[in-house]
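Engineer: when you get a sec, could you give me coordinates for this:
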Amino acid sequence: MSLGYLALGWGVPVLIILLLTHICRNAERTIDSTLGPKTEIYAGFLGIMIHEMSHWLLAKMFHHRIVDVKLLVMPWDVNLNEEHPCLGYVNTAYSDHSFYQMIGTAFIGTAPIYGCTAVIYLIYRLFTPNLLKLMTNTVESLISNPLSFSWNDFLYNFVGILKFDSRTLLLVTFAFYLIINITLTGFDLSDADLKSSYTAGIWILIFMSAIILPMVYFQMTDFLNYYLIGFVIWIVAIFSLSILTALLVDFGCHILHFFIN
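Structural biologist: Purely as a prediction, here's the structure:
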């Protein structure tokens, strides 16, 4: 039972982070092989900048010292001889004697997942509230009762939303451009990001174990069932919007690759 709670509270967020990274890396590789290695900068410069700004903001919150920042490497400055060319960076330093700063590396390394999700949610909310409502209702339906979900109803409601006037169509087109630009590059955590999060992530697991195991031993499972499971459902609901968006962008990249190549 204790392992189940740990799998929910620690494993689910980690799985979401790795899944988003995998999907967006796949999309980037596809667009690079289709239109060239610098295309992701032109098509995803907003995502790169939000990615790096998220690192910077979380580094500030956890009191890391900012050594050097470059939000975007211009296409003509990219070193294509590198296996994974650097498109932007935030270099930080922290004290090994500060547990707060050390734990912060887990959140700083994965910060683009939170930052890009927040910005995409805001864009949906500002420009396409009806589509946001449909997508959130779809996620809630899949979480609460996946067997009752109907793709026919989803497509019917989606087509109904697409009946825009010219002004709304312009806003929706602009919103989709922003979302694609952010999703294409924003969620892709580098190997350095993941590596910097690894040790702190293990410490978070140990910390959670120190809380959950005694609670299970003293039969405080009602508390865990209400708060921990509720938290996990909230996390899944929030990030499912990003996962669904990332899957659509990845699918679009593969369609483009199919028609061009």
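Engineer: make it CA atoms for all contacts and neighbour counts henceforth
Structural biologist: Noted.
Engineer: name the element residue 181 belongs to?
Structural biologist: When elements are assigned from DSSP states H and E, residue 181 belongs to helix 166-186.
Engineer: which SSE is immediately downstream of that helix?
Structural biologist: By DSSP H and E, the next helix or strand past helix 166-186 is helix 191-217.
Engineer: give me the helices and strands touching that next one, please.
Structural biologist: helix 2-6, helix 99-109 (3 or more C-alpha pairs under 8 Å, 6 or more residues apart in numbering; DSSP states H and E).
Engineer: select, out of these, the one closest to residue 152.
Structural biologist: helix 2-6 (34.5 Å; C-alpha to C-alpha).
Engineer: next up, for comparison:
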Amino acid sequence: MNFVIELLLKTCIETVYLTGMVILIGLILGILRNNSIKNFQRSFGSKAVMITGFIGVPIHELSHAIFAVLFGHKITRVKLLQKPDENGVLGYVQHGYNQNSIYQQIGNFFIGIAPIFGGVFSIIALMKIIIPKAYSSFISILFGSLHVTALNKSTVEGVMNSYLGLIKVIFSLKNFENPYFYIFLFAAICISSHISLSSADIKGASKGLGVIFIILFILNALNLSKYILSVDLIKYNILITGFLMIAIILSTITFLISLFFVSIKN
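Structural biologist: You can find the predicted model right below:
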């Protein structure tokens, strides 16, 4: 009995190591997104969501569609953008899969969280084109974090200070003198406003998460996980966190802008 309990505990920890940071950041992005949209609607009316939605929603849905194809799912219907329905749905991707395929079942997790990565990739691509200096700083921070071998107060402070420096580079005076920077800022806000996961996304991702847990449990039971999880999990999580920090930074800025408009209206 103790062996089973230890096995379950070990599998839970490994599952959290592999997926926990993405899920946590997804939840934070959801909170920021929901509050930002509420503030924009209070400031500009119920249709304000379409202001950001015409860029953000298609990228959100295309991310689902691309990952669905990568994991062999059959896409049956796609709506990249529509007026909010009675449930507030702005777009959707309907897809089916072979329930006997472990690969396709695991795919549910990645298809569910796809908008986070699709949104971040889109923002980074815009950054590289419009504000290349900020892009170079981001890449330096990202790869610099790979040298971290242990998590402690000094390393965490060092990483956070690097991202504070990135914010200064993005919002430098020189960038505000560049007219294209405002295009980047608007597009990035639109994307970050719809980068979080809907309840349907979370429900779909949870199916794949369950399969990942079962696979890790079996690997642990056979004492094979040490070969699969030989990658340094600390570096993996720092890399994932660093990659997603762009979404956190821009979603926070979007939230602050929404608060600004609410204060003006009041």
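Engineer: buried stuff in the helix holding residue 181 of structure 1?
Structural biologist: 172, 175, 176, 178, 179, 180, 181, 182, 183, 184, 185, 186 (16 or more other C-alpha atoms under 10 Å).
Engineer: residues contacting the equivalent of residue 208 of structure 1 over in structure 2?
Structural biologist: Aligned by TM-score structural alignment, residue 208 of structure 1 pairs with residue 216 of structure 2. Contacts of residue 216 of structure 2 were listed using C-alpha atoms under 8 Å, 6 or more residues apart in numbering, and they are 11, 14, 15, 225.
Engineer: mapped onto structure 1, which of the residues you listed hold?
Structural biologist: Counting by both residues aligned by TM-score structural alignment, their matches' C-alpha atoms under 8 Å, the members of the contacts of residue 216 of structure 2 that carry over to structure 1 are residue 15.
Engineer: would you turn the contacts of residue 216 of structure 2 into JSON lines with neighbour count?
Structural biologist: Output for the contacts of residue 216 of structure 2, formatted as JSON lines (neighbours: other C-alpha atoms under 10 Å):
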{"residue": "11", "neighbour count": "23"}
{"residue": "14", "neighbour count": "19"}
{"residue": "15", "neighbour count": "18"}
{"residue": "225", "neighbour count": "17"}
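Engineer: of the contacts of residue 216 of structure 2, which pair is most distant in space?
Structural biologist: Between any two of the contacts of residue 216 of structure 2 (C-alpha to C-alpha), the greatest distance is 11.6 Å, for 15 and 225.
Engineer: what segments of the stretch 1-150 of structure 1 are helices?
Structural biologist: According to DSSP state H, counting those that start in this stretch, the stretch 1-150 of structure 1 carries its helices in the segments 2-6, 12-35, 39-61, 99-109, 111-127, 129-144.
Engineer: out of those helices, which is closest to residue 260 of structure 1?
Structural biologist: Per C-alpha to C-alpha, nearest to residue 260 of structure 1 of the helices of the stretch 1-150 of structure 1: helix 12-35, 7.1 Å.
Engineer: just give me the neighbour total for residue 101 of structure 2.
Structural biologist: 11 (other C-alpha atoms under 10 Å).
Engineer: map it onto structure 1.
Structural biologist: Per TM-score structural alignment, residue 101 of structure 2 is aligned with residue 98.
Engineer: contacts only, for residue 37 of structure 2.
Structural biologist: Residue 37 of structure 2 neighbours (C-alpha under 8 Å, 6+ apart): 48, 49, 193, 258.
Engineer: OK, contacts around the first one?
Structural biologist: If I follow you right, that is residue 48 of structure 2. Taking C-alpha under 8 Å, 6+ apart as the test, what residue 48 of structure 2 contacts is 37, 40, 41.
Engineer: swap in 6 Å and give it another go.
Structural biologist: residue 41 (C-alpha atoms under 6 Å, 6 or more residues apart in numbering).
Engineer: separation between it and residue 196 of structure 2?
Structural biologist: 17 Å (C-alpha to C-alpha, to the nearest Å).
Engineer: circling back to that earlier point, for residue 83 of structure 2, state which of the contacts of residue 37 of structure 2 is nearest.
Structural biologist: The closest of the contacts of residue 37 of structure 2, once distances to residue 83 of structure 2 are taken by C-alpha to C-alpha, is residue 49, at 9.5 Å.
Engineer: need the contacts of residue 37 of structure 2 in CSV (columns: distance to residue 97 of structure 2).
Structural biologist: What follows is the contacts of residue 37 of structure 2, written out as CSV (distance: C-alpha to C-alpha, whole Å):
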residue, distance to residue 97 of structure 2
48, 35
49, 32
193, 29
258, 39
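Engineer: return the member of these nearest to residue 63 of structure 2.
Structural biologist: residue 193 (14.7 Å).
Engineer: how about that closest one, what's its partner in structure 1?
Structural biologist: Match for residue 193 of structure 2 (TM-score structural alignment): residue 184.
Engineer: burial count for residue 200 of structure 2?
Structural biologist: Neighbour number of residue 200 of structure 2 under other C-alpha under 10 Å is 11.
Engineer: how about the contacts made by the residue most central in space within structure 2?
Structural biologist: The centroid of structure 2 falls nearest to residue 116 when counting by C-alpha atoms, centre = their mean (2.5 Å). Residue 116 of structure 2 is in contact with residue 195, counting by C-alpha under 6 Å, 6+ apart.
Engineer: what do we get in structure 1 for it?
Structural biologist: So residue 116 of structure 2 corresponds to residue 113, using TM-score structural alignment.
Engineer: and what of residue 258 of structure 2?
Structural biologist: Residue 258 of structure 2 maps onto residue 253 in structure 1, by TM-score structural alignment.
Engineer: OK, contacts around its match?
Structural biologist: By C-alpha under 6 Å, 6+ apart, the neighbours of residue 253 of structure 1 are residue 31.
Engineer: residues of the host helix or strand of it that come out buried?
Structural biologist: Residue 253 of structure 1 belongs to helix 229-260 when assigned by DSSP H and E. For helix 229-260 of structure 1, a neighbour-count test (16+ other C-alpha under 10 Å) marks 232-233, 236-243, 245-254, 257 as buried.
Engineer: and what of stretch 113-120 of structure 1?
Structural biologist: Under 16+ other C-alpha under 10 Å, the buried positions of stretch 113-120 of structure 1 are 113, 114, 115, 116, 117, 119, 120.
Engineer: average offset between it and structure 2?
Structural biologist: Superposed on structure 2, stretch 113-120 of structure 1 shows a mean distance of 0.6 Å to its aligned residues (mean C-alpha distance after the TM-score superposition for structure 1).
Engineer: much appreciated, bye for now.
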